[in-house]
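>>> no sequence on hand, only this structure:
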């Protein structure tokens, strides 16, 4: 059972994942005396779909309400990839409701080049008209999937249109202001071999986020948190004790 001195750790999953993905990390943190919870965002796992396409602020508002219902005050937010985007936006909007941030594989700066994102924007605008033509309707999803893979957005294609539109909103949101607004302790935890969000992005993020620290885990990739849960839990615990103690 968590002690009063130890904050609750809320784990926010990445796109195309669920809270269950991080159960090994929950178990590892629980062994260290923390109350750790991994949730399902709306549109993932057992959670309901959003009624309309959501942006990061919508997910941040949902998280605020969820924390209130769970009676969780000032947690440490562990955000993996997309979950880290939500964490950054949450602390920007609700800075008094979070103790610390741990970001893992979070694209604070887009992995795609500006050129690729610009072409992607143009593609998204003209693609609808192009693929409305009868000869191309059958290959629309395959073509879109190929394109978004080329610009570094592998998780675009989802079965539900509302989630595809949500994804487009999420990946085009600029996080620089959110990163600069961080006033709580923040740890960047990266897999050395992360190919989805390379360590170079983490190194750009570190000076942007005031007072943040970067730890790179050897022999690990984008899924370091659930592939190496014991090592991840140890790093998180040390960070909380040394940098985020009440």
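Sure thing, it's come through. On a predicted model such as this, the values are computed, not experimentally measured, just so you know. Numbers count the residues shown, from 1 in each chain.

>>> when you work out contacts or count neighbours from here on, use the C-alpha atoms and nothing else.
Noted.

>>> toward the C-terminus from the longest helix seen in the chain, list the very next helix or strand.
For the chain, the longest helix by residue count, based on DSSP state H, is helix 114-131. Where DSSP states H and E defines the elements, the next helix or strand beyond helix 114-131 is helix 140-150.

>>> pull out the buried residues from the very next helix or strand once past that next one.
Helices and strands here follow DSSP H and E; after helix 140-150, the next one along the chain is helix 161-171. Buried residues in helix 161-171, defined by neighbour count with 16 or more other Cα atoms under 10 Å: 162-168, 170-171.

>>> other SSEs contacting the longest helix of the chain?
Judged by 3 or more Cα pairs under 8 Å, 6 or more residues apart in numbering; DSSP states H and E, helix 114-131 is in contact with helix 140-150.

>>> helices or strands up against the helix it packs on?
helix 114-131.

>>> tell me the angle of the helix it packs on relative to helix 161-171?
160 degrees (axes from the mean of the first three to the mean of the last three Cα atoms, to 10 degrees).

>>> buried set for helix 114-131?
116-117, 120, 131.

>>> now, which of these sits nearest residue 210?
The closest of the buried residues of helix 114-131 to residue 210 turns out to be residue 117 (Cα to Cα; 27.0 Å).

>>> okay, pairing it with this:
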């Protein structure tokens, strides 16, 4: 696992961690998935930073970024990213968002289309409502509270459920996430964030409805990347996204789960760099 230097910046009163690698005027912004952190881009950053400056940020409440003081709404996350970029004096970015980070990237690109040069969505919710039942159960009172308790074995199982090829998640990544989960506020944040977007029926209908209604704002080039065997956000969501964003490019990785960038980093990096060069 490649580790890079930690930088911290104050965003709306929250101490926010990010990595910044490379010196090109062309900037790639990486937004990680639910419960993850910047370390989950460690196989992509070096390659992507050869032609671009790469900035990976710990989203509000995750990794080493401060925990929110109150229940964040979905809209708070794109606004947080907007403020983060403003603080770094960045006017334009190419965004790559994974899973929850994909949903945030999608919302950000609809709210601030003039700032987004290219958009890459990996296994991103937002196009359909159906998700696996265990993610819906997590949103229920009491049951969510039980499921969210720190548990290393449970965490390892959850991460393995994210991938088709087992053992691609490194031991130190599991250790790292487990340590993050021991933060006394982490449980609350995971439940808040999950419940802001999910209920027992899946992704909340109004979220998908709003995304569909504002899909016309995505004038920038869009690429949708998915693992064919994704058991977290099903590949049917990728096809729904392609149908909605007519001009988008769809790439499906065979024998791959919810984390193409980790399961097939070389192929992922190559496809993305090629897309950004057009």
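Right, received. Where do you want to start? Model, not experiment: these values are computed from the prediction.

>>> TM-score for these two?
After superposition, the two chains reach a TM-score (TM-score structural alignment, normalised by the length of structure 1) of 0.77; 215 aligned residues with a Cα RMSD of 2.9 Å.

>>> related to what we said a few turns ago, angle of the longest helix of structure 1 against helix 140-150?
For helix 114-131 of structure 1 against helix 140-150, the angle by the same axes, to 10 degrees is 180 degrees.

>>> so which residues of structure 1 form helices?
Under the criterion DSSP H, structure 1 contains helices at 23-31, 56-69, 82-93, 114-131, 140-150, 161-171, 176-180, 199-208, 224-227, 229-243.

>>> out of the ones you listed, the one nearest residue 188 of structure 1 is which?
Ranking the helices of structure 1 by proximity to residue 188 of structure 1 (Cα to Cα) places helix 199-208 first, at 7.0 Å.

>>> mean shift of the closest one relative to structure 2?
Here the mean offset of helix 199-208 of structure 1 against structure 2 after fitting is 0.9 Å, by mean Cα distance after the TM-score superposition for structure 1.

>>> neighbours around the alignment partner in structure 1 of residue 226 of structure 2, how many?
Aligning on TM-score structural alignment places residue 226 of structure 2 opposite residue 190 in structure 1. For residue 190 of structure 1, the count of nearby residues is 28 (other Cα atoms under 10 Å).

>>> same check on the one 4 residues further on?
Counted with other Cα under 10 Å, residues neighbouring residue 194 of structure 1 total 19.

>>> list the contacts of the closest residue to it other than its chain neighbours.
Closest residue to residue 194 of structure 1 apart from its sequence neighbours, by Cα to Cα, 6 or more residues apart in numbering: residue 221 at 4.0 Å. With contact taken as Cα atoms under 8 Å, 6 or more residues apart in numbering, residue 221 of structure 1 is in contact with 190-195.

>>> distance of residue 221 of structure 1 relative to residue 60 of structure 1?
26 Å (Cα to Cα, to the nearest Å).

>>> next one: residue 69 of structure 1
From residue 69 of structure 1 to residue 60 of structure 1 the distance is 14 Å (Cα to Cα).

>>> and what of residue 237 of structure 1?
To residue 60 of structure 1, residue 237 of structure 1 is 24 Å away according to Cα to Cα.

>>> the two - which one has more neighbours?
Ranked by neighbour count (other Cα under 10 Å), residue 237 of structure 1 and residue 60 place residue 60 first, with 21 against 18.

>>> which residue in structure 2 lines up with that one?
In structure 2, residue 60 of structure 1 lines up with residue 78, judged by TM-score structural alignment.

>>> same deal with residue 200 of structure 1?
In structure 2, residue 200 of structure 1 lands on residue 236 (TM-score structural alignment).

>>> how close does its match get to residue 206 of structure 2?
Distance from residue 236 of structure 2 to residue 206 of structure 2, by Cα to Cα: 19 Å.

>>> those two: which has the busier surroundings?
residue 236 (15 against 12).

>>> any idea how far the more buried one is from residue 242 of structure 2?
Distance from residue 236 of structure 2 to residue 242 of structure 2, by Cα to Cα: 10 Å.

>>> and what of residue 190 of structure 2?
Applying Cα to Cα, the value for residue 190 of structure 2 to residue 242 of structure 2 is 29 Å.

>>> what do you get for residue 114 of structure 2?
Going from residue 114 of structure 2 to residue 242 of structure 2 by Cα to Cα gives 21 Å.

>>> do residue 138 of structure 2 as well
Residue 138 of structure 2 sits 28 Å away from residue 242 of structure 2, going by Cα to Cα.

>>> repeat that for residue 46 of structure 2.
29 Å.

>>> contacts only, for residue 108 of structure 2.
78-79, 81-82.

>>> could you dump those into TSV with distance to residue 72 of structure 2 added?
Output for the contacts of residue 108 of structure 2, formatted as TSV (distance: Cα to Cα, whole Å):
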residue	distance to residue 72 of structure 2
78	11
79	11
81	13
82	15
